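In: Next one to model:
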Amino acid sequence: MKINWGTGIVIGIAAFICFIMFFVIKMSTNDKYSYDLVVEEYYKKELAFQQEIDAEENLKLLTEKIKEERTNEGWLFSFPKEINLDKVSGTVFLYRPSNKQLDFQFPLKFSGSNLLIPNKRLVDGRWNINITWDYEGKKYLFKKEILH
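Out: Below you'll find the predicted structure:
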């Protein structure tokens, strides 16, 4: 059977469409290639964005800054001495941009004026940490990107 150039073009286009459709279907149905939103309930989070900005500004008003360092036990955050840690209540949220199943949150608990996030809780890679707390009627927010 002889194939002319018009038939060859149609066959080539059909083969290309089938090739592309194969990968589109494979990528959208396979859990290995899952894609998640960066943040759940994005619009609700945007409405609270000004409160986050105000909390970060409150953090800048402290005389000492929060210091962080990686130790053998994990990530150590040192809080300013001017804060009475008995009056602080808050949470620590660790967010993994590449996999939301690894995200976790726990209440803010100090050891002296330090907060330790143990290595066993962190998988290697990039983490975004948000420490939020209330102190004397003001909200504070510390954000940091760490590489573990």
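
In: From here on, just use CA atoms for contacts and neighbour counts.
Out: OK.

In: quick one: contacts for the residue nearest to the spatial centre of the chain?
Out: Nearest to the geometric centre of the chain sits Y95, at 3.1 Å (CA atoms, centre = their mean). Counting by CA atoms under 8 Å, 6 or more residues apart in numbering, Y95 touches 102-104, 127-129.

In: Another for comparison:
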Amino acid sequence: MNWGTKIFLILAVFMLCIVAAGFYMVTQDTDSLEEDDYYEQGLNYDQAYEKKQNVLSMKETPTVELRKDTLYIHFVSKVNKGKLLFRKPSDSKLDRELPFQTTGNVLALPISTFDKGMWNLYVDWKSEGKDFLFEEHILF
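Out: The predicted structure is shown next:
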């Protein structure tokens, strides 16, 4: 086999790999973006940043505890109202948004209907006239 044939075979294998990778990417159903409205969220990031800073400055960091099939979120304040956003990084169709209101420090949420795996929990709430945003990664 002479050097011209070897170069031809190497280029043919390389082009075949490029075509196969392109075909694989086109046939994939999922998008690598976690959020569809990332542009709008980017425009509103100042509000989210301020909410996160409120959590840090007011020492309002909730604690998240998982026991059996129940997720417990312990708040510092007694009266809290907001929403829980559960995002599954591997499948956005499983994302859930749940409103909540507490009259005590603890919010108990049954999680038996959630798929097992990694979840991103966003707790967006209002307490004593201030807005807060807390993020936690949980593994069910």
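
In: just to revisit the earlier point, of the contacts of Y95 of structure 1, keep whichever come out buried.
Out: Buried residues within these, counting neighbours by 16 or more other CA atoms under 10 Å: 103, 127, 129.

In: per the alignment, the last one corresponds to what in structure 2?
Out: In structure 2, the residue equivalent to I129 of structure 1 is L121, according to TM-score structural alignment.

In: Its match should be in a strand, yeah?
Out: Yes. Assessed with DSSP: H, G, I helix; E, B strand; the rest coil, L121 of structure 2 lies in a strand.

In: So P99 of structure 2, which state does it fall into?
Out: P99 of structure 2 - assigned by three-state DSSP - is strand.

In: got it, and A108 of structure 2?
Out: Applying three-state DSSP: A108 of structure 2 is strand.

In: Hmm, it is touching Y72, no?
Out: Yes. Using CA atoms under 8 Å, A108 of structure 2 is in contact with Y72, at 4.6 Å.

In: what residues are up against the closest residue to N130 of structure 1 other than its chain neighbours?
Out: Spatial nearest neighbour of N130 of structure 1, excluding adjacent residues (CA to CA, 6 or more residues apart in numbering): K143 at 4.6 Å. K143 of structure 1 makes contacts with 128-131, as judged by CA under 8 Å, 6+ apart.

In: Nearest to F49 of structure 1 among these?
Out: N130 (13.7 Å; CA to CA).

In: List the residues that contact the closest one.
Out: By CA under 8 Å, 6+ apart, the contact set of N130 of structure 1 is 92-94, 141-144.

In: mind running it again at 10 Å?
Out: Residues in contact with N130 of structure 1 (CA atoms under 10 Å, 6 or more residues apart in numbering) are 91-95, 105, 141-145.

In: now D46 of structure 2
Out: D46 of structure 2 touches K52, counting by CA under 10 Å, 6+ apart.

In: quick one: secondary structure of it?
Out: Applying three-state DSSP: D46 of structure 2 is helix.

In: Residue in structure 1 paired with it?
Out: Match for D46 of structure 2 (TM-score structural alignment): Q50.

In: Surely F19 of structure 1 is within a strand?
Out: No. Read with three-state DSSP, F19 of structure 1 is helix and lies in no strand.

In: so who does it touch?
Out: I13.

In: returning to that earlier point: now the contacts of N130 of structure 1: which count as buried?
Out: Buried among those (16+ other CA under 10 Å): 91-95, 141-142.
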